[in-house]
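S.K.: Build me a model:
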Amino acid sequence: MAKIINYISESFEELKSNMTWPEWPEVQRLTIVVAIFSVLFALATWGVDEFFAKALAGFFNWIKA
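M.R.: Next up, the predicted model:
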C-alpha cells in the first residue's frame, strides 16, 4: 500500500513541478476548436449514415420490384 501512495504522491509532484501548463486563453481557444470539430464530425457521420441508409433502402426496393 505504501508503494501505491508513494507513486501517487510522486505523480502529483511531477505534474506540479515538471509540466508546462497552457495559459487559460489557449485552453479556451483549443476547447472551442475541439467543440466545433466534434460537431462537424458528428454532422459528417450523420450525413454518411443517412446516405447509406437511403442507398441501401433504394437498393432493396429495387431488388423487390
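S.K.: CA atoms for contacts and neighbours, from now on please.
M.R.: Will do.
S.K.: what secondary structure does Pro22 sit in?
M.R.: coil (DSSP: H, G, I helix; E, B strand; the rest coil).
S.K.: For the comparison step, fold the sequence that follows:
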Amino acid sequence: MLNYIQESFNELKNHVTWTSWSEAQRLTVLVAVFSIILSLAIWGVDTIFSEIIAQYFIWIKS
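M.R.: Predicted structure coming up:
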C-alpha cells in the first residue's frame, strides 16, 4: 500500500502536465457559465412540460 501511494505521488509530481493557473481559472469560469445556461434550459423545458401536463389533466377532468 505504501509503495502504491509513493508511486502515485511520484507520477503526479513528475509525469503529469498541469495547466497554468490562469488557464485553469478561465476553464473554471467557462464550465460555470455553461452549467448555469444548461440548468436554465432544463428549468425552462421542465416548466413548459409541467404546464402542458397540468392543462392536459384539466382538459381530461372537463
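S.K.: in which helix or strand would I find the counterpart of Glu10 of the first structure in the second structure?
M.R.: When the second structure is aligned by TM-score structural alignment, the residue opposite Glu10 of the first structure is Glu7. Here Glu7 of the second structure, judged by DSSP states H and E, is contained in helix 2-14.
S.K.: Please spell out which residues along that helix are buried.
M.R.: By 16 or more other CA atoms under 10 Å, helix 2-14 of the second structure has no buried positions at all.
S.K.: measure the residue nearest the centre of the second structure to Trp18 of the second structure for me?
M.R.: The residue lying closest to the centre of the second structure (CA atoms, centre = their mean) is Ser35, at 5.4 Å. Applying CA to CA, to the nearest Å, the value for Ser35 of the second structure to Trp18 of the second structure is 23 Å.
S.K.: do the same with Leu27 of the second structure
M.R.: From Leu27 of the second structure to Trp18 of the second structure the distance is 13 Å (CA to CA).
S.K.: Out of the two, name the residue with the larger neighbour count.
M.R.: Leu27 (12 against 9; other CA atoms under 10 Å).
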